[in-house]
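>>> this one's structure only:
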């Protein structure tokens, strides 16, 4: 295996770095200040998107830096998962910059679901405008009344009724729910509790303007709403959609979820590596330009050793991320579960540790929005729960190791 970027990947990376330098880094502070001013509270009905974001998206699309995550030559840029890894890492250096390139969650995962599992009508109605960046989407899986880390606990009901499907249930931490352009949700629920454990779940497309869809509230993460997308609680009260909105078939939801979450998880990890690199860079610059007690901060309190450990941890995490990406390309998601789960544990933890160290180096500034460190810390801590908590992935790895050596 060779993790050196392919010529195609390197060419895209060079162009992406140039775009980041010219447009994204100068936009970073504007993004933060705009939402402080225009979207300060939890009233998502009044949230607005920074108009400069659309301008940057048009520039990115014009330069071919669009839908980089999708390996399809026509709908995406024809990049493999491993090809995409250094690009996602570069995007990760600026919080939420992936949206500029239409490479942000949850839209990427939802687009992959529609690309791999959607029918022609669903692709035309929903995938096409998502790929164009005309609308946004939501993925509704986690529930407030059960431990959703175990998907078999999900209580939302998805039942056939003639030519319609009826959905009843509650979801929360539904990312993107507050975005003014959010139009469609992929909802996961149970159809047949008497079926085999992994054949009980179903996924269905639910337009957010369907009668009975009720957004209850937006949720804060460490006190922040993260507008204009945010994470919300939504209830489905006897919601009816046509049966053509069913993705694949009843009982296929769990298999679809595994296919969706595999690439999505590793995309998060790629961005974590970029964020960790940025945090380390900021910490070193700060420590090499500030003095305390007559010495540079870099010379105090074992800081040089902390930088060395961060360098080692980031490089190890990157190698594991690239290995997982390479294996997905080689054998597919189903046979790469150990590697996907491993990096899903490692990358957010590395980002959390490196960012915490960088925040300490920055003193009070590290706790403010003057630097991107608080956003990186929230990102890391949230990702240790999102797409499966650390413990679930560790359990998965352990089960696969036992199966490897003891069978069963």
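Yes, it's here. Everything numeric in this text was worked out from a predicted model, so none of it was measured.
>>> switch to C-alpha atoms for all contacts and neighbour counts from now on
Fine.
>>> Wasn't residue 186 part of a helix?
No. Counting by DSSP: H, G, I helix; E, B strand; the rest coil, residue 186 is not found in a helix; it is strand.
>>> Would you confirm that it contacts residue 202?
No. Using Cα atoms under 8 Å, residue 186 makes no contact with residue 202, being 10.1 Å away.
>>> list residues touching both of those two?
Counting by Cα atoms under 8 Å, 6 or more residues apart in numbering, residue 186 and residue 202 have no shared contacts at all.
>>> Which parts of the stretch 151-300 of the chain are strands?
In the stretch 151-300 of the chain, the strands defined using DSSP state E, counting those that start in this stretch lie at 157-161, 164-175, 182-190, 201-207, 213-219, 231-242, 291-292, 295-296.
>>> and among these, the most buried is which?
With neighbours taken as mean count of other Cα atoms under 10 Å, the strands of the stretch 151-300 of the chain reach their highest mean count in strand 201-207, at a mean of 25.
>>> now the angle between strand 164-175 and that one, please.
On the basis of axes from the mean of the first three to the mean of the last three Cα atoms, to 10 degrees, strand 201-207 is oriented at 90 degrees to strand 164-175.
>>> and strand 201-207, what other elements does it pack with?
strand 182-190, helix 253-287 (3 or more Cα pairs under 8 Å, 6 or more residues apart in numbering; DSSP states H and E).
>>> Could I get the ones you listed in JSON lines, plus columns for distance to residue 147?
Below are the helices and strands packed on strand 201-207 laid out as JSON lines (distance: least, Cα to Cα, whole Å):
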{"stretch": "strand 182-190", "distance to residue 147": "14"}
{"stretch": "helix 253-287", "distance to residue 147": "16"}
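>>> Of all these, which one is nearest residue 89?
Nearest to residue 89 among the helices and strands packed on strand 201-207 is helix 253-287; the distance by Cα to Cα comes to 4.2 Å.
>>> Put this next to the previous one:
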């Protein structure tokens, strides 16, 4: 395995770093001020204008849709370093380059399984950054860590499908730019376990789809929101079926593999920025007559963080290399492994940075509190740790059987 960056990867990473330093990081304060003014009001979900300005700048710099190899020409391994840089500002940078979740996974899904008509109507405006999307799989009444548990009904009725059920933690729903939902439900409860589910495309303004509430994450409400949704006899044309009937579980697995590694790439960037903030704080803060950087306990925290981030990055790069070489199925064990270890390491590193910052770390004066919330949430999003540990254990036991 050779993880040395290619000339293309090196070029894109340098351009992404320049974009981050010159445009994105200076925009963070204005972004947060805009949101603070509207928090708790009906305009809470308004998009800060600076995001559209950054999107235009990113396109002008050639930093657009880099996540999709068929569009960008970058391999997963080459994209890893770019995604890591975007993780330094996870609220703004990924969207600025049109590489934000859940849209990247939805765009990949439409690219792989959409009909020409579906691609024209939904994929093209997503790739252009004109709209956003949501992926509705998780449900409140069942353990959604097992995707075969979904109870939402998708019933064929003539030339339509009729949808009834509940979903929650559906990311992006509060944003009025979210125009299309990929909804997973059961079309045939009597089919074999992994052939009962299908996915359909549901436009936002379809009658019968109700946004019940927006769910805060550890008290945080981001600009895009995470929501509970109810479907009451929601009727869509049968042509809105994604892929084939009964193919929903397979589509979900194809979608979640790349999405999981993208999250991990960005988490490395969040951990790197946390180390950067921790070191700066340690060098400039004095306690007991000398800088924190000269205190043995703080040095240990810095060293431990550096070691863990390097370990996590190498496993992410190996996983990206395997996906490029063998596809997501050939990297299933490694995808599961990074989905466990990278959020855990990110949480640990961010926690140390919080500790070094003292009370300031818990405030909004630094991004650390939000980083911790998001890193902790990613131990549940796209499958909880326990599911991925089960996958790794099954593979390991299989090798010894």
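Here it is on my side, so go on. All of these numbers come straight from a predicted model, not from anything done at the bench.
>>> TM-score for the pair, please.
The pair, once superposed, lands on a TM-score of 0.98 when counted by TM-score structural alignment, normalised by the length of structure 2; 400 aligned residues with a Cα RMSD of 1.1 Å.
>>> Mind putting the strands of the stretch 151-300 of structure 1 into JSON lines with distance to residue 116 of structure 1?
Converted to JSON lines, the strands of the stretch 151-300 of structure 1 look like this (distance: least, Cα to Cα, whole Å):
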{"stretch": "strand 157-161", "distance to residue 116 of structure 1": "21"}
{"stretch": "strand 164-175", "distance to residue 116 of structure 1": "21"}
{"stretch": "strand 182-190", "distance to residue 116 of structure 1": "14"}
{"stretch": "strand 201-207", "distance to residue 116 of structure 1": "13"}
{"stretch": "strand 213-219", "distance to residue 116 of structure 1": "26"}
{"stretch": "strand 231-242", "distance to residue 116 of structure 1": "21"}
{"stretch": "strand 291-292", "distance to residue 116 of structure 1": "55"}
{"stretch": "strand 295-296", "distance to residue 116 of structure 1": "54"}
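>>> Looking at these, which is nearest to residue 102 of structure 1?
The minimum distance between residue 102 of structure 1 and those falls on strand 182-190, with 14.0 Å, by Cα to Cα.
>>> What is the mean deviation of that closest one from its aligned residues in structure 2?
On superposition with structure 2, the mean distance recorded for strand 182-190 of structure 1 (mean Cα distance after the TM-score superposition for structure 1) is 0.5 Å.
>>> what comes into contact with that strand?
Contacts for strand 182-190 of structure 1 (Cα under 8 Å, 6+ apart): 110, 126, 135-141, 154-159, 176, 200-209, 251, 253.
>>> Apart from its chain neighbours, what residue comes closest to residue 109 of structure 2?
Distances taken as Cα to Cα, 6 or more residues apart in numbering put residue 255 closest to residue 109 of structure 2, at 5.9 Å, once the chain neighbours are dropped.
>>> Need the counterpart of that neighbour in structure 1.
Counting by TM-score structural alignment, residue 255 of structure 2 corresponds to residue 260 in structure 1.
>>> quick one: contacts for its match?
Counting by Cα under 8 Å, 6+ apart, residue 260 of structure 1 has contacts 109-110, 112-113.
>>> Redo the residues you listed as TSV? Include neighbour count and secondary structure.
As requested, the contacts of residue 260 of structure 1 are exported to TSV (neighbours: other Cα atoms under 10 Å; DSSP: H, G, I helix; E, B strand; the rest coil):
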residue	neighbour count	secondary structure
109	25	helix
110	24	helix
112	20	helix
113	21	helix
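>>> Could you find the counterpart of residue 153 of structure 1 in structure 2?
In structure 2, residue 153 of structure 1 lands on residue 149 (TM-score structural alignment).
>>> ugh, wrong one, I meant residue 185 of structure 1
By TM-score structural alignment, residue 185 of structure 1 lines up with residue 181.
>>> Tell me how far its match lies from residue 136 of structure 2.
Distance, residue 181 of structure 2 to residue 136 of structure 2, using Cα to Cα, to the nearest Å: 7 Å.
>>> Please apply the same query to residue 146 of structure 2.
14 Å.
>>> okay, the two: which has more neighbours?
Counted by other Cα atoms under 10 Å, residue 146 of structure 2 and residue 136 do not tie: residue 136 has more neighbours, with 24 against 11.
>>> what's the burial count for the corresponding residue of structure 1 for residue 89 of structure 2?
Matched to structure 1 by TM-score structural alignment, residue 89 of structure 2 sits across from residue 94. Using other Cα under 10 Å, residue 94 of structure 1 has 21 other residues around it.
>>> Residue 94 of structure 1 belongs to a strand?
No. Under three-state DSSP, residue 94 of structure 1 sits outside any strand and is assigned coil.
>>> So whatever residue of structure 2 lines up with residue 49 of structure 1: helix, strand or coil?
Residue pairing (TM-score structural alignment): residue 49 of structure 1 is matched to residue 47 of structure 2. Secondary structure, three-state DSSP: residue 47 of structure 2 is coil.
>>> what's near enough to touch residue 47 of structure 2?
175, 223.
>>> go on, residue 137 of structure 1?
For residue 137 of structure 1, the contacting residues are 106-107, 110, 130, 176-177, 182-186, by Cα under 8 Å, 6+ apart.
>>> Can you classify it as helix, strand or coil?
Relying on three-state DSSP, one would call residue 137 of structure 1 strand.
>>> what residue is smack in the middle of structure 2?
Nearest to the centroid of the C-alpha atoms of structure 2, with distances taken as Cα atoms, centre = their mean, sits residue 101, at 3.9 Å.
>>> That one looks like it's in a helix, true?
No. Per three-state DSSP, residue 101 of structure 2 lies outside any helix segment and is coil.
>>> who touches stretch 55-70 of structure 2?
With contacts defined as Cα under 8 Å, 6+ apart, stretch 55-70 of structure 2 is touched by 12, 15-16, 19, 71-76, 79, 95-99, 104, 108, 127.
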